[in-house]
Structure formats: C-alpha cells, structure tokens
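Student: Dropping the sequence and predicted coords here.
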Amino acid sequence: MKRKVALVTGGYTGEAAVSFKSAEFVHSQLDKDRYDIYTITIAEDAWFHVDDAGIKIRVNREDFSLTIDGHLIKFDIACIILHGTPGEDGRLQGYFDMVGLPYTSCSALTSALTMNKGYTKAILADIPDLFLAKSVLLFDTDRHTGADKIKEQLQLPYFVKPNAGGSSIGMTKVKELSELSGALDKAFHAENTGKQVLIEEFVTGREFSQGIFRDATGNLVVLPATEVKTTREFFDFEAKYIPGLTEEITPADLSDEQQARASRILQDIYVRLNCRGMVRIDYFLEQETDRFYFIEINTIPGQTPQSFIPQQVRAFGMKEGDFYAALIEAALKN
C-alpha cells in the first residue's frame, strides 16, 4: 500500500516563495507509484490542500487530516519543505509531535535552537577544529544602546543579521561605523525573525555549503561540498536567487585533508545538535589559516533544482527522488 505523504510548504515569512518552488521540485521527484502526495500550504490565514479541480480543502487541525469527496485522508508522514517560521523554528514540529504524525526534519527542540544563530554558536563552542567568528547578540531592549557594545568588542567589518532569519533576509555587511545604525534597524525590522540581531566580525576566506543526512540504516552521510563565489558583497538574498550573480562549484575543489576535516566537523555538529533528516551547514575556510569557521546551519534547506542539496545529491551519484525517499523512510523508522 502506498504511503500518504503531506508535502508541507508555505510559511509566514518572505521565504514562502522559495518554499513553494522547493516543494514543487520535491513533488516532481518523488515516486508516485510509491507515495500518494498531497501538497499542504501553511499560511497565516489557513492551512489547505488544493485538489486537481482547483478546490481549496482546509486541513482539520485537530489531527492534520483532509476530507476529500467524503473520504478521510490521514497521513503517514509529513515531509516538511517550509523555510522560515513555522516550519523551521520548531513550531510545526511541536504540533506534529502532539498529533502523533512523523516528520522528516529535526525535532522541535533542535529546530527551535538552530533557528537561533547565537544560541547555536554557544552549543557548538568546544567542538575540535571548529572556529566561531567573534560576535555580539543584541535583544530588542538593546537596540538603542547596543552600538557601543559592538564598537567595544568587535572590529570592522561586521555582518549584521537577524538572529532567527533565513535566506540572508535583513542582512548587511557593515564596513563603516556610519552604516551600523541602518543595518541594525534593517535586521530588527525583518519580519518574523524574533527581534534579536547577531553581529559578527567578518571572516575572509572561501565559502562553502555542505549537506549531511542520516539514512534509513542510521548511518550519517556527508554530501559533497559546494563552494560559493559571488560577485556581490556577500552571499545575500539576490546572490542566492538571481541567476548569474553567483558561481556554485559542486563538488568543491578541496584537498583530501580538507574534505576529511570538514566531514568530521559536520558530523560532530550534526550529533551535538541532535539533528535528524537532512541539514545543510555553511562555513568558511579562512584565507590565512585554513581554519573551519561555522556560519550557520539550515534544517530545512532549499530544494529547488538549483539549490545546494540537489546539486550535492547529484554529485554524490544519487537521484533526487531516491534521496527524498530515503529521508521519508528514515523518518518512518525513527
């Protein structure tokens, strides 16, 4: 009998547009002979599925079910492809835990923790060979007084970003102190990002993004790395989603030692944060020292055809449909 899969997409932030594209690609790759797939949109005003006739059917939130033509549809699993809140910050995972529905992403606790960049760095602080850029975390109560703290503790240039955001929304590279106030306002005003701002010292080096997942046998699998080279000041929203602004090299040109070191650190991060399913970890290799500097972890990475994870899956020699099926089967076993 085919498994019934709720392919969950949408969300409450500007990342929703990317979520729809990701979900569309995942839907196109999954084996329809193996899975009955229902795309579920999570929006602030409604949770719903649109059937083949274009009719919008609301989700029963008591048990996350659908009723279509008088037939009750209950799902075997939720495949969460929803970037930002509520799919990446633990809210949806907590709900699924309460209704007893398995899901493909990290747990509610891990999702909530990793959505907070500052808290994540604190948990990872003592992993061998992992370095963290010096930083200051500001809360909403600090927004009018935090500039002095930043100037005292950090050296220019800075990266200023929402502490709980994604897709580089609200992020600014600050090269002059005169730019700091505007950058802080931009980060604090980013929609649904928690009213916390992280300011980090800039690390000069090569930038990489690399996926890791646990398969149905329980083994950790590290995918090939992608090196990111952009014509922009940094890898911002435009660089991520406007063609031609960024060169993405998969697999990245790394030495055997660098690959082994990155693989070891990625596995340590995955285990330390108690991750499940697939995650993507972004990092720098510092130009002068070759040190591995953690940037952030993404527990619901983009899944458009051009996204890093599909690129890496193909470079690994795996079909995307088999990869998504492996995530579903692993989640059903947990």
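Tutor: Received, thanks. Residues are numbered from 1 along each chain as shown.
Student: drop to CA atoms for contacts and neighbour counts, all remaining ones
Tutor: Fine.
Student: Hmm, Asp51 and Arg58 touching each other?
Tutor: No: counting by Cα atoms under 8 Å, Arg58 does not reach Asp51; the two are 10.7 Å apart.
Student: what ranges do the helices span in this structure?
Tutor: Taking DSSP state H as the criterion, the chain contains helices spanning 16-29, 91-99, 108-115, 117-124, 146-153, 180-188, 237-241, 256-272, 308-315, 320-333.
Student: Residues contacting the longest one, please?
Tutor: It stands for helix 256-272. Judged by Cα atoms under 8 Å, 6 or more residues apart in numbering, the contacts made with helix 256-272 from elsewhere in the structure are 123-124, 127-130, 212, 220, 222, 281, 292.
Student: If we use 7 Å, what do you get?
Tutor: With contacts defined as Cα atoms under 7 Å, 6 or more residues apart in numbering, helix 256-272 is touched by 124, 130, 222.
Student: Let me see the contact set for the residue nearest to Lys175 when sequence neighbours are not counted.
Tutor: For Lys175, ignoring the flanking residues on the chain, the nearest one in space by Cα to Cα, 6 or more residues apart in numbering is Pro157 at 4.5 Å. Residues near Pro157 by Cα under 7 Å, 6+ apart: 173-175, 201-202.
Student: Looking at those, which is nearest Ala187?
Tutor: Lys173 (11.3 Å; Cα to Cα).
Student: hold the first one in mind and look at this next one:
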Amino acid sequence: MKKNIAIIMGGYSSEYKISLKSGNVVYNNLDKEKYNAYRIHIFKDKWVFVNDMEEEFSLDKNDFSVLVNETKINFDCVFNAIHGAPGEDGYMQAYFELLDIPQTSCSMYQAALTFNKRDLLATLKPHGIKTAESYYLNLGDTIDEDTIVARVGLPCFVKANKAGSSFGISKVYKKEDLKAAIDNSFNEDDEIIIEQYLDGVEVSVGVISYKGETTVLPITEIVSENDFFDYAAKYEGKSQEITPARISKDYEQKTRKLAKQIYDILGMKGFSRSEFIFKNDEPYLLEVNTVPGLTNESILPQQAAEAGISMEALFDNAIKEALRN
C-alpha cells in the first residue's frame, strides 16, 4: 500500500522561496508508484495542501491532516524541505514528535542547536573543533567598534545568528562600515555573530544517513565570483561549486573525518551539510545546515550524484530512514 508523504515547504523566513523550489524538486522526484506525495505550504497565515491545479485545502493543525473532497488524509511521513524557521530551528520537529509522525530531518534538539550558530560553535569547541574568533551582539547591546575590531580584526563577517542562505551577512573591511552591517544583520535576527575573516580554501561536505549507515558524501569546493559565498553566489550562478573538490588527499581526509565526527557528536540523523575554511592546513567550521538546499543547483544533490545516488534514491532513502527510526 502506498504511503502518504507530506512535503512541507515555505516557512516563515527569507528563505521561503528557496524552500518552495526545494519542495517541488522533492515532489517531482518521489516515486509515484510507492508514494502519494502532497505539497504542503507552511506560512504564518496559512498551512495548506496545494494540489496540481493549485487549489488549496487547509490543514487541521490538531493532527496534521487535510480534508479533500470530504476525504480525510493522514500522513505516514513528513519530508521536511523548509529552510530556516520553523523547519530548521526545531519547531516543526517538536510538533511532529508530539503527533508521533515520522519526519526526515534531525530531531528537535539537534535542529535548534545547529540553527543557532553561537550555541553550535560553543558546543563543539570542547571537542577540539576549530572555529574563527568571534564576537557576539544582541539587539539593544552597546556597539563598540574598537572592541569588535580588536577581537576579530578586519576584514570580518557580520552574520545573523539564526538565518541561512547568506541572508543578513556582510563582509566588512572598514571600522566605519560595521554599524550598517550590524543593522543589516539585525533585520534578520535579534542576535548576531561577528567573525574573523579566514582566508583559505572553502569546502562544503554533506553527511547523511544512507541505508542505515552514516555516509560522508564527496566534498565540494566553493569558488565564489563575488566577495564571499553570498546569496547570488549560491543561487544565481555567481560561483563555481566543484565536486569533487580540488584539494589534497590530506585535506580531504581531515574534512571527511571532521564532518562525520560533528554528525556523530551531535547525534544527527537525516541530511546535514557542514561548511569549512582551511587555515594553516586545518579545517575551521563555519556552520552546519540540517535542511540543506535540495534544488537542482544545490550542493548536497550534486554531492549525492557524484556518489552515484540519484535524486529519486536520495529522497526515497530519506523517507525509509525516517520510517525505520
């Protein structure tokens, strides 16, 4: 009997357009012989099932069901394709856990932890994970540019603490430009992180649970045409994403080992994609994404393809792993 799969997409953050693209890629690649796939749009003002004729049917949040032509549909599994809130920060994970509905991403605690860059880095540092020097600000804090520059140097990156797809991030070269960059980050979040600039090779590595085993995918080297790997570089073709990465065997082994170590330390499941920059021949962690992009242009599907895993197999496995767990 075919399983009913809810593909949740959209969300409450600036990443909702990318999430809709990811969700539709999942929808188009699920085996229709095995699954009844439903596109579920999650927005602050509505949770709706959208059929192929773009008709909308409201979800019952009490049990995450939908009534279509007087037939109630419940779901066997949820495929999480929401980047940012509320799909990557733990809220949807907690909701489905309460309803006892399997879902494809990590659990609530891991999602909340990894979504908060400051907490993630603080958690991993005792395990010897190297990170850039950083400075934290909360909305309303006094901004002391001299202290910030003394801590992290110039240039530096100013980032929203809980945001993805490079929203709310700026590279700052001059002290007098810090205030504008900080204001930009506060447009996305009420917490920000200011980090030392690391000048080195940037790589991204996906780690997934595949057929019951933690699997490290081929590494991607990121070469941005812009000043850094920003939104345009990620989604508008302003970068080269080279898989497998053109790095030494030593770099590759260090990165693969570290990415798997992070996945295991955090007790992850589902998809993850970790970003690193090499400094003094060592990988420094930038962040971990637990609902990475799943569009045709996205890094993790490129890595899976290099490993011989098709989109259909990648998504099918995610559902099987969720149901098995």
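Tutor: Arrived safely. Quick caveat: nothing in here was measured; it's all calculated off a predicted structure.
Student: Are any of the contacts of helix 256-272 of the first structure buried, and if so which?
Tutor: Listed as buried from these are 124, 130, 222; burial here means 16 or more other Cα atoms under 10 Å.
Student: follow-up on the earlier one: could you save the contacts of helix 256-272 of the first structure as JSON lines and add columns showing distance to Gly90 of the first structure?
Tutor: Putting these into JSON lines (distance: Cα to Cα, whole Å) gives the following:
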{"residue": "Leu124", "distance to Gly90 of the first structure": "19"}
{"residue": "Leu130", "distance to Gly90 of the first structure": "26"}
{"residue": "Val222", "distance to Gly90 of the first structure": "24"}
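Student: with the residues you listed in mind, which one is nearest to Ala331 of the first structure?
Tutor: Taking Cα to Cα as the measure, Ala331 of the first structure sits nearest to Val222 out of the contacts of helix 256-272 of the first structure, at 17.7 Å.
Student: Burial check on the closest residue to Tyr38 of the first structure other than its chain neighbours, number of neighbours?
Tutor: With sequence-adjacent residues excluded and distances taken as Cα to Cα, 6+ apart, Tyr38 of the first structure is closest to Ala6, at 5.1 Å. Neighbour count of Ala6 of the first structure, defined by other Cα atoms under 10 Å: 23.
Student: same question, Ile150 of the first structure
Tutor: The number of residues packed near Ile150 of the first structure is 20, by other Cα under 10 Å.
Student: which one in the second structure is aligned with it?
Tutor: Under the alignment (TM-score structural alignment), Ile150 of the first structure pairs with Ile148 of the second structure.
Student: State the distance from its match to Phe157 of the second structure.
Tutor: Counting by Cα to Cα, to the nearest Å, the separation of Ile148 of the second structure from Phe157 of the second structure is 11 Å.
Student: Repeat that for Met108 of the second structure.
Tutor: As judged by Cα to Cα, Met108 of the second structure and Phe157 of the second structure stand 28 Å apart.
Student: of the two, who's got more company?
Tutor: The neighbour count for Met108 of the second structure versus Phe157, taken as other Cα under 10 Å, is higher for Phe157 (23 against 19).
Student: what's the closest non-adjacent residue to the more buried one?
Tutor: Nearest one to Phe157 of the second structure, counting by Cα to Cα, 6+ apart, is Lys171 at 4.6 Å.
Student: Neighbours of the one you found, how many?
Tutor: Burial measure for Lys171 of the second structure: 20 neighbouring residues, criterion other Cα under 10 Å.
Student: got the contact list for the aligned residue in the first structure for it?
Tutor: Lys171 of the second structure maps onto Lys173 in the first structure, with residues paired by TM-score structural alignment. Shown here is Lys173 of the first structure, whose contacts under the criterion Cα under 7 Å, 6+ apart are 157-160.
Student: cutoff 10 Å now
Tutor: Taking Cα atoms under 10 Å, 6 or more residues apart in numbering as the criterion, Lys173 of the first structure is in contact with 156-161, 179-180, 183, 199-202, 233-234, 236.
Student: Could you report the distance from it to Pro243 of the first structure?
Tutor: With distances taken as Cα to Cα, Lys173 of the first structure is found 21 Å from Pro243 of the first structure.
Student: ditto for Gly166 of the first structure
Tutor: Gly166 of the first structure is 19 Å from Pro243 of the first structure, by Cα to Cα.
Student: quick one, which of the two is more surrounded?
Tutor: Gly166 (23 against 10).
Student: Assess the claim that that one and Glu15 are in contact.
Tutor: Yes: at 7.5 Å, Gly166 of the first structure and Glu15 qualify as touching, with contact defined as Cα atoms under 10 Å.
Student: Dead centre of the first structure: give me the residue that sits there.
Tutor: In the first structure, the residue lying closest to the centroid (Cα atoms, centre = their mean) is Asn298, at 2.6 Å.
Student: what's the burial count for Glu15 of the second structure?
Tutor: Applying the criterion other Cα under 10 Å, we find 19 residues in the vicinity of Glu15 of the second structure.
Student: And the one 3 residues further on, by the same measure?
Tutor: Other residues lying near Ile18 of the second structure total 20 when counted by other Cα under 10 Å.
Student: contacting residues for it?
Tutor: Ile18 of the second structure makes contact with 9-11, 81-83, 165, 235, 293-295 under the criterion Cα under 10 Å, 6+ apart.
Student: Among the residues you listed, name the ones in strands.
Tutor: Among the contacts of Ile18 of the second structure, the members found in strands (DSSP state E) are 9-10.
Student: measure Asn24 of the second structure to Phe75 of the second structure for me?
Tutor: Taking Cα to Cα as the criterion, Asn24 of the second structure is separated from Phe75 of the second structure by 18 Å.
Student: do the same with Glu287 of the second structure
Tutor: 32 Å.
Student: ok, now Val149 of the second structure?
Tutor: Distance, Val149 of the second structure to Phe75 of the second structure, by Cα to Cα: 51 Å.
Student: Over to Ala180 of the second structure?
Tutor: For Ala180 of the second structure, the distance to Phe75 of the second structure equals 46 Å [Cα to Cα].
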